[in-house]
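In: what follows is a predicted protein model with its sequence.
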Amino acid sequence: MAAETAGSVIIGDDGLARPAWAASDPLLREYYDQEWGLPVTDEHGLYERICLEGFQAGLSWATILRKRPAFRTAFEGFNPDAVALFTAADVERLLQDPGIVRNRMKILATIKNARATVALRKEGGLVDFVWQFRPVATPRPVVHTDIPTQSEESVALSKALRKKGFSFVGPTTMFALMEAIGMVDTHLLDSHRRGSSGVWQEPAR
């Protein structure tokens, strides 16, 4: 439970400063503290994140996090080689799965993205492809409204992924991905996680 506010962040009962979205829900708090914003540099993990960000479109991230174990079961642990082989019968099966988001277009996109991920291996792989769009600078937000919803790099990444056959990879979704995997650091400046990714060196304050 949040104890008090300190400007742009909320001080938790553990004395640590977090943004409001990560301050109360235990699941979001754990995700923020242990996962969000840390570099994801393996194909498997990056494919999963792209797909989950796509499923999140129009929904809350808390909803996706709660369903993540079911998503992992439904999509063979987000193994792109396995998902690339899914058939129309698999799509119909997944549409009956109450544990996941039963959206046909998003399910089809997850399969399509698996095939595109496998195909990208001939060009160096998904990880190098995505990380080449890392910007030269990262935002330094004081309050949540300082954080952009997309950037020049997320627009370019979106276009590039679409050309490679990916779906549900719009500029806003890709900026959320870039935040989640440490390509940009949008932790608020007073957050206890600011600068924790190791990707960005925080200037002296």
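Out: Thanks, I have it.

In: can we go C-alpha only for contacts and neighbour counts from here?
Out: Will do.

In: now for the lengthiest helix in the chain, which elements pack on it?
Out: As assigned by DSSP state H, the longest helix anywhere in the chain is helix 104-120. With contacts defined as 3 or more C-alpha pairs under 8 Å, 6 or more residues apart in numbering; DSSP states H and E, the packing partners of helix 104-120 are helix 43-56, helix 80-83, helix 88-95.

In: what comes up buried for that helix?
Out: Neighbour counts over helix 104-120 (16 or more other C-alpha atoms under 10 Å) mark 106-117, 120 as buried.

In: including mean neighbour count and distance to F129, could the helices and strands packed on helix 104-120 go into CSV?
Out: Shown next, in CSV, are these (neighbours: other C-alpha atoms under 10 Å; distance: least, C-alpha to C-alpha, whole Å):
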stretch, mean neighbour count, distance to F129
helix 43-56, 21, 10
helix 80-83, 18, 16
helix 88-95, 14, 28
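
In: with distance to R72 added, can I get those in a markdown table?
Out: Putting the helices and strands packed on helix 104-120 into a markdown table (distance: least, C-alpha to C-alpha, whole Å) gives the following:
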| stretch | distance to R72 |
| --- | --- |
| helix 43-56 | 9 |
| helix 80-83 | 11 |
| helix 88-95 | 12 |
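
In: in addition, the following structure is provided for comparison:
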Amino acid sequence: MASGNFFPKLLVRLLSSSSPKMSATKISPTLDTVGYQVATVGAGCFWGVEHIYRKHFGNGKGLIDARVGYSGGTTTNPSYKQVCTSGTGHAEALQITFDPSLVTYDTLIDFFFRMHDPTQLNRQGPDQGTQYRSVIFTHDDEQQKVAEEVKERMQKTFYKDPIVTKIEPIEAFWDAETYHQLYLHKNPTGYECPSHYVRTKPQL
């Protein structure tokens, strides 16, 4: 069973699900008209994932925008309440719009493997369930190739335990409810998964 701050956090998030939902979006294009690209990842509670990516890649370092949402499931336009049952198959995900002239996809994925524990199956810290799984949703063949290369590299050089991260083509990304967007920016003392920090030393 989950322990610590999990149940208070879950209660807060369930109460928040009554907030108006953002318009759902289908697959974002890998490359848009101004040259930006899109990356989509799942690494546990999306509040912390968004917060740590914005902290490290915002302010002119390549991150143009980031939105939390749901991907990898079967239900159309799922709600948070539905996703948290693990019954829709979705993962909590972060979709990043980035400028490849400032930060590469390889760099974003390398960071992904350092900012959470990719050896934990269907959980991250005290948060348990398939919605918290470690996953990379790729937008084209090149992203698939890069993600697989980075995963292999990190397995050989950084992690002793097997990396369980799944890498799969994205089918759809649905925006999460308004309340979840920029959550830790709006609630600085809110819950942040204790597993979300940048690992600087190999876990060998």
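Out: In hand now; what should we look at? These figures come from a predicted structure and were not determined experimentally.

In: any idea what the TM-score is?
Out: Once superposed, the chains reach a TM-score of 0.27 (TM-score structural alignment, normalised by the length of the second structure), with 89 aligned residues with a C-alpha RMSD of 5.3 Å.

In: if we can go back for a sec, relative to helix 43-56, how tilted is the longest helix of the first structure?
Out: Counting by axes from the mean of the first three to the mean of the last three C-alpha atoms, to 10 degrees, helix 104-120 of the first structure lies at 160 degrees to helix 43-56.

In: next SSE downstream of helix 104-120 of the first structure?
Out: Using DSSP states H and E, the helix or strand that follows helix 104-120 of the first structure in sequence is helix 126-131.

In: can you list the buried residues in the helix or strand just after that following helix?
Out: Past helix 126-131 of the first structure, heading to the C-terminal end, the next element that is a helix or strand (DSSP H and E) is helix 152-163. Across helix 152-163 of the first structure, burial judged by 16+ other C-alpha under 10 Å covers E153, S154, V155, L157, S158, A160, L161, R162.

In: out of the helices and strands packed on helix 104-120 of the first structure, which comes closest to A176 of the first structure?
Out: helix 43-56 (7.4 Å; C-alpha to C-alpha).

In: name the helices or strands packed onto the helix or strand just after the closest one?
Out: Going down the chain from helix 43-56 of the first structure, the next helix or strand is helix 61-74, by DSSP H and E. Other elements packing on helix 61-74 of the first structure under the criterion 3+ C-alpha pairs under 8 Å, 6+ apart are helix 26-34, helix 43-56.

In: any idea of the angle the shortest one forms with helix 61-74?
Out: Direction vectors for helix 26-34 of the first structure and helix 61-74, defined by the same axes, to 10 degrees, enclose an angle of 80 degrees.

In: list the buried residues in helix 26-34 of the first structure.
Out: So, applying 16+ other C-alpha under 10 Å, buried residues of helix 26-34 of the first structure: L28, R29, Y32, D33.

In: relative to E4 of the first structure, which of those is nearest.
Out: Nearest to E4 of the first structure among the buried residues of helix 26-34 of the first structure is R29, at 15.8 Å by C-alpha to C-alpha.

In: separation between the closest one and I107 of the first structure?
Out: R29 of the first structure sits 28 Å away from I107 of the first structure, going by C-alpha to C-alpha, to the nearest Å.

In: ok, now D81 of the first structure?
Out: Counting by C-alpha to C-alpha - D81 of the first structure and I107 of the first structure are separated by 16 Å.

In: same deal with D128 of the first structure?
Out: 25 Å.

In: for L157 of the first structure, same thing?
Out: For L157 of the first structure relative to I107 of the first structure (C-alpha to C-alpha), the value is 21 Å.

In: and W131 of the first structure, by the same measure?
Out: 25 Å.

In: cool, and A89 of the first structure?
Out: From A89 of the first structure to I107 of the first structure the distance is 12 Å (C-alpha to C-alpha).

In: again, but for N113 of the first structure
Out: 10 Å.

In: returning to that earlier point: next, the angle from the longest helix of the first structure to helix 152-163.
Out: Using the same axes, to 10 degrees: helix 104-120 of the first structure against helix 152-163 is 90 degrees.

In: helix 104-120 of the first structure vs helix 88-95, what angle?
Out: Using the same axes, to 10 degrees: helix 104-120 of the first structure against helix 88-95 is 130 degrees.

In: SS state for F113 of the second structure?
Out: Of the three states, F113 of the second structure takes helix according to DSSP: H, G, I helix; E, B strand; the rest coil.

In: tell me the contacts of it?
Out: Contacts here follow C-alpha atoms under 8 Å, 6 or more residues apart in numbering; on that basis F113 of the second structure touches K151, M154.

In: residues contacting P80 of the first structure?
Out: H44, Y47, A114, R115, T117, V118 are the contacts of P80 of the first structure under C-alpha under 8 Å, 6+ apart.

In: what's the longest helix along the second structure packed up against?
Out: Secondary structure of the second structure per DSSP H: the longest helix is helix 141-157. Helix 141-157 of the second structure sits against helix 105-115, strand 134-138, strand 166-169, with contacts defined as 3+ C-alpha pairs under 8 Å, 6+ apart.

In: among those, which is the most enclosed?
Out: The highest mean neighbour count among these, using mean count of other C-alpha atoms under 10 Å, belongs to strand 134-138: a mean of 25.
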